[in-house]
Structure formats: structure tokens, C-alpha cells
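A.B. asks: requesting a structural model of the entry that follows:
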Amino acid sequence: MQTTHFTSGEPAVVITRVAQRQWHALEDDRVVGRGEASARPDGRIFVSIDAWHRSVFDQLADAMLAQLPAPLHTIVDETDVELTAGWERAGFTTRRREWEYVVPTGSGLVLPPQGVTIVPRGSASEGPLRALDRVIRAEVESTVGWQEMPAEVLVRPAGDTIVDPALYAAAAEGDSYVGLVRVVQVTRLPRIGLIAVRADRHRRGIARALLAEVLGSLHARGIPTATAEVNEANPAATALFEGIGARRASSNLELVRHGG
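C.D. replies: Model prediction:
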């Protein structure tokens, strides 16, 4: 356990590293702030701080940044000006913006291209699904890099990012899958956590048909809307969601600190 004493600023606190990736700010033995670091599948380290007082935030940030390797990342709601300013004081700058979309579920039936069949969510075969996952992962790694994928894409020991096959719908062509979409329930609304199609099957309407399938199934269950996060730098994904009537509700910023 590592402890750092701060005697300047208000309030004066003691910063204690209570675990490998957790810090507490103590004032008179009372926790007045918490910091945490977590590693993403691609190796990036994301940090977060929960503190009401600006001085406590800054002291936690100083202690954490001194003990963690750069680069470091964090996610903030773009409307949270105070939190954003806190990270900027610590040397973080904006890396990218993600739009949060509210997606209507009653967008109607979309037929897949000839020769492609949509396998409903929960019915996809695990073997072809995992094979497609490996293909898409390799394609992403060789182009934009896995750091551009959604945060909830988790790597398994064999390099597999399929957490639960029951969460997926798939697009089948012959004996293999060429596209997939995952729907998760992380809040009160379902989230379109990932939608991906093999690079050699792009621009055929497969992604739109996959999206229509999962949205239609949600609509049939009486769920009027879902959510999705889209990287501002991904015009194809933006066009896909806005083309079915999705609207931007908020935005998040990913900030990065490269050290120094």
C-alpha cells in the first residue's frame, strides 16, 4: 500500500493506493475521493476519478499519474465541463468523440442481399460466429486498430472477443457467417454494442439487414428504443444509424495523456 501526504490546498488529504488499480483520498480518515484504473483489451489504460472537490480531484490525479505508465485515457460526457477541465489540468487532450444515438426499433423489415440469410439473435451457431469474430478482429487490427472498437468488446484467453453467443444475430452466406450484431442490456435500454461485416461483403446492405432484424425483435417485445455509440470519425456507421431515424442524444469524449 502506497501513501502520499498533501498539505497544500483545501482540503488537505492523504492519497492511499489501496489496491493495484485503486486509490483513495482520505481527510481525517474519511474517504473524500476515489480513483481507479482499468486495462482495456487492446492494452490501453483508462482512469477515472470520483471527487466532489477540485483540489481532491487534482491531488488524486497527480498521485495516479505519477504511478501509472503513459499513455493514459479517460472518457467524459462532453457536457460535463468541470470534469473535462479537471482532466485537461492534468495534461489530457481530446482524442476522439463518440455520439450516443437513440435508435427507434420500429424501422421496418429490410431484406438481406441475395444468398444471405439473417440468423436471429440467440440462434447463431457458436463455431461460425467465433470464426467470423477472428476474421473481423484481424481486419480491424490491420486497418484502424482494435482501439477503435467499442469499449465493451472483451478479449478472451484465445484472443476471442465473443463473450456470450446468445447476444448475437448473424448474417449467413453458405456455411459461414459474414456479419454480426450484438445487443446488450447495460442500462434500462438495450445497446447495439457492435455491428460488423467482413470487408469483402461491405456495401451490400448486410449491416442494415442485421440492424433491422435486432431492432424488429426488440419492437416485438414492446421496447420502443435502443441506444448505440458511434465514433464521429466513422461516416459509414453514422449514415447507417441516421438512415433508420436514429437521433443524437449526447456525446462522449475520449481524452488521452501521453506523459511528460
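A.B. asks: drop to CA atoms for contacts and neighbour counts, all remaining ones
C.D. replies: OK.
A.B. asks: got the contact list for Phe6?
C.D. replies: Phe6 is in contact with 12-15, 59, counting by Cα atoms under 8 Å, 6 or more residues apart in numbering.
A.B. asks: please repeat the previous calculation with a cut-off of 10 Å.
C.D. replies: Each residue near Phe6 by Cα atoms under 10 Å, 6 or more residues apart in numbering is listed here: 12-15, 25, 56, 59-60, 63.
A.B. asks: can you check Pro224 too?
C.D. replies: Pro224 neighbours (Cα under 10 Å, 6+ apart): 103-106, 189, 215-216, 218.
A.B. asks: quick one: the strands in this protein?
C.D. replies: Listed in chain order, the strands of the chain (DSSP state E) span 2-5, 14-19, 22-27, 30-39, 45-51, 72-77, 93-104, 117-119, 168-173, 176-185, 190-197, 225-231, 247-257.
A.B. asks: packing partners for the first one?
C.D. replies: The elements that strand 2-5 packs onto, with contact taken as 3 or more Cα pairs under 10 Å, 6 or more residues apart in numbering; DSSP states H and E, are strand 14-19, strand 22-27, helix 54-67.
A.B. asks: any idea which of the ones you listed is most buried?
C.D. replies: Burial of the helices and strands packed on strand 2-5 is given as mean neighbour count (mean count of other Cα atoms under 10 Å); strand 22-27 ranks first at a mean of 21.
A.B. asks: what residues does it touch?
C.D. replies: Outside strand 22-27, the residues that touch it by Cα under 10 Å, 6+ apart are 1-6, 11-18, 30-38, 47-51, 56-57, 59-61, 63-64.
A.B. asks: next, the structure of the following sequence, for comparison with the previous one:
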Amino acid sequence: MNTTPFPSGLSEDAVVITRVADRQWHALDDDLVVGRGHAQHRPDGRLFVSIDAWHDTAFDRLAAAMSAHLPAPLHTVVDEADVELTAAWRRAGFRVRRREWEYVVPTDTQFTGLDAALPPRGVTIVPAGQADESLLRAVDRAIRDEVEAAVGWQSMPAEVIPRSEGDTIVDPSKYAVAATPDRYLGLIRVVTAIRPRIGLIAVLADERRRGIARALLAHALETLHHSGFPEAWTEVQESNRAGSALFEGIGARPMSSNLELVR
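C.D. replies: Next up, the predicted model:
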């Protein structure tokens, strides 16, 4: 346990920043916990930090203590509408790295126009839970290698599902795939734990512009619609114009935006 005292100004006692675990800190004011900080490595290797504090002084001192003890770069994600929190991270030396839009996606394929979105000849859609795990892992790895060789996987949405090192498929039952007889060409991952969320849709580079992504999306939305979900959610990075065009073209509505900040 590591503690760092600071003059408070909030009371006659000092605010104490306490490292209560390997990547957890508390801010104490007169023995009262007035803030908590936490750091966690995401599956892509980036180190993300979060702070929940009662007031600016506790936040600023937690941020300073965490920044002093953790290796750079540090990342965090905030709702862009939360102006005060964004300003607090900026005071701590964080700058905007990217913006990510959250879309609400209707699932009725007659409304979206995806009712006629069929896969190209020779390609079939394998429903979630029925994919061959070895072929699924192979196409996931190939897509990730293509992204890493181009824009870099760190440009993709931050994934927060814990997984063992090197294992990029946590739950194969969440993936539907586009398949030929000998390999998979693309995949879509949908999680419905709290609300339906399209976490990933991707196609091999040499198979794009054939309507595979639309066919995967049509299948996933139709499945959700038949399960009683009128809407799904997804996030698209602001610079991903193809992704935004795909979802906006089927009537998806941008509802909010998140900022990824980095120090």
C-alpha cells in the first residue's frame, strides 16, 4: 500500500492518495473516501484508466498520482456530453485521440432495406453458435493481421472483454460468419447481455465490396428482430467513413459520441 499526502484546502487535514492494490487508488479526505482510480490493460495491450471523484481536487490528485506510477501512454474513454469530466482529464494532460459515434440500429430488415441483402453466389451465412471454431479463429486472426498491417488494431474500437493472452475469440457462440466450403470470409459478433450490441463486423480485404458485410448485418439484425429486439447498438469511429455509411444507409441513428483521450 502506497500513500501520498497533499495539502488539501478542503479541510484541515491532508488529502491522502492511497494505492490500495496494484492498479487501484483511493483519495481520502479526513479518512473519508472521496475518489477512486483504477487502471486496466485492454485486450489490445493499451492501458486504460478511470477515476470517480467527488470533486476536482480529488480527481486532479488521483490523476497526478496514477500518471506518476503508471507507464505511458495512458488512455481513457469519456462521454463527449460530459463536459466536466472531459475538462478534468484535459487538466491532467490528456488529449483527444479519436471520436467514436454510438448508433441505434433498427432490426426490422424491411425498414432497413436489408431484406434483400443476400450473400454473393457461393457464400452462405452460418448462424451464431454453428461456426467451426478453427475456421472462425483463422478468419479472425487473418482479419486482425490485415488491420494491424494497415491502420493498426489500436485504431479499432476498444474491446473490454477479458481474454487469455493471444486468444481473440472469447465466446465463439456470439459469431455468425460468411462461409465458402473451405474457409470463412467474414464475421459479425453480437452480444445481448444487457442490450443487443454489434461489437464487430469485418470481412477479409480481398472479399470486400461483394455485399458480404451487408449480408452478415442483415442476418444479425433479422435474428435479433425475431428474438423480440426492435433495436441494436453499435459504435463506429468517426474516421471510419465506410462503417458510418453502412449503418446510416440502413437508417441507424447517431445517439451519442465517446472520446478516447490519451496522455
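A.B. asks: just the helices in the stretch 101-250 of the second structure please.
C.D. replies: 109-112, 133-149, 212-226, 241-248 (DSSP state H, counting those that start in this stretch).
A.B. asks: for the spatially most central residue of the second structure, list the residues it contacts.
C.D. replies: Centre of the second structure computed as the mean C-alpha position; nearest residue by Cα atoms, centre = their mean is Ala158, 3.6 Å away. By Cα under 10 Å, 6+ apart, the residues touching Ala158 of the second structure are 42-44, 46, 48, 77, 199, 260.
A.B. asks: could you check how far whatever residue of the first structure lines up with it is from His73 of the first structure?
C.D. replies: Under the alignment (TM-score structural alignment), Ala158 of the second structure pairs with Ala151 in the first structure. Separation of Ala151 of the first structure from His73 of the first structure (Cα to Cα, to the nearest Å): 12 Å.
A.B. asks: before we move on, what about Trp52 of the first structure?
C.D. replies: 21 Å.
A.B. asks: those two - which one has more neighbours?
C.D. replies: His73 (23 against 10; other Cα atoms under 10 Å).
A.B. asks: wait, doesn't the more buried one sit right on Ser48?
C.D. replies: Yes: His73 of the first structure is within contact range of Ser48, at 8.9 Å (criterion: Cα atoms under 10 Å).
A.B. asks: overlap in contacts of the two?
C.D. replies: Common neighbours of His73 of the first structure and Ser48 (Cα under 10 Å, 6+ apart) are 37-38, 87.
A.B. asks: for these, which one is nearest Ala171 of the first structure?
C.D. replies: Comparing those against Ala171 of the first structure with Cα to Cα places Ser38 closest, at 33.3 Å.
A.B. asks: count residues in the vicinity of the closest one, would you?
C.D. replies: Neighbours of Ser38 of the first structure under the rule other Cα under 10 Å: 16.
A.B. asks: ok, it to Ser48 of the first structure distance?
C.D. replies: 9 Å.
A.B. asks: from Arg19 of the second structure, how far off is the alignment partner in the second structure of Arg89 of the first structure?
C.D. replies: In the second structure, Arg89 of the first structure lines up with Arg91, judged by TM-score structural alignment. With the distance defined as Cα to Cα, Arg91 of the second structure ends up 21 Å from Arg19 of the second structure.
A.B. asks: repeat that for Trp153 of the second structure.
C.D. replies: 32 Å.
A.B. asks: residues touching the match of Arg89 of the first structure, list them.
C.D. replies: Taking Cα under 10 Å, 6+ apart, one finds 56, 59-60, 63-64, 85 in contact with Arg91 of the second structure.
A.B. asks: shouldn't Phe247 of the second structure be in contact with Ala218?
C.D. replies: No: between Phe247 of the second structure and Ala218 no contact is recorded; they are 11.1 Å apart, counting by Cα under 10 Å.
A.B. asks: which residue sits farthest out from the middle of the first structure?
C.D. replies: The first structure, farthest from centre, Cα atoms, centre = their mean: Thr7 at 37.6 Å.
A.B. asks: against Glu27 of the first structure, how distant is it?
C.D. replies: 11 Å.
A.B. asks: what do these two both touch?
C.D. replies: Joint contacts of Thr7 of the first structure and Glu27 (Cα under 10 Å, 6+ apart) are 13-14.
A.B. asks: aligned to Val49 of the second structure, what sits in the first structure?
C.D. replies: Using TM-score structural alignment, Val49 of the second structure lines up with Val47 in the first structure.
A.B. asks: which non-adjacent residue is nearest its match?
C.D. replies: Residue nearest to Val47 of the first structure in three dimensions, not counting chain neighbours: Ala37, with 4.3 Å by Cα to Cα, 6 or more residues apart in numbering.
A.B. asks: counterpart of the one you found over in the second structure?
C.D. replies: In the second structure, Ala37 of the first structure lands on Ala39 (TM-score structural alignment).
A.B. asks: what distance do you get for that match to His69 of the second structure?
C.D. replies: In terms of Cα to Cα, Ala39 of the second structure sits 11 Å off from His69 of the second structure.
A.B. asks: which neighbours do these two share?
C.D. replies: Residues touching both Ala39 of the second structure and His69 by Cα under 10 Å, 6+ apart: Arg23.
A.B. asks: with distance to Glu148 of the second structure added, can I get the contacts of Arg91 of the second structure in CSV?
C.D. replies: Shown next, in CSV, are the contacts of Arg91 of the second structure (distance: Cα to Cα, whole Å):
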residue, distance to Glu148 of the second structure
Asp56, 38
Phe59, 35
Asp60, 35
Ala63, 31
Ala64, 32
Leu85, 31
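A.B. asks: farthest pair in those?
C.D. replies: Ala64 and Leu85 (15.2 Å).
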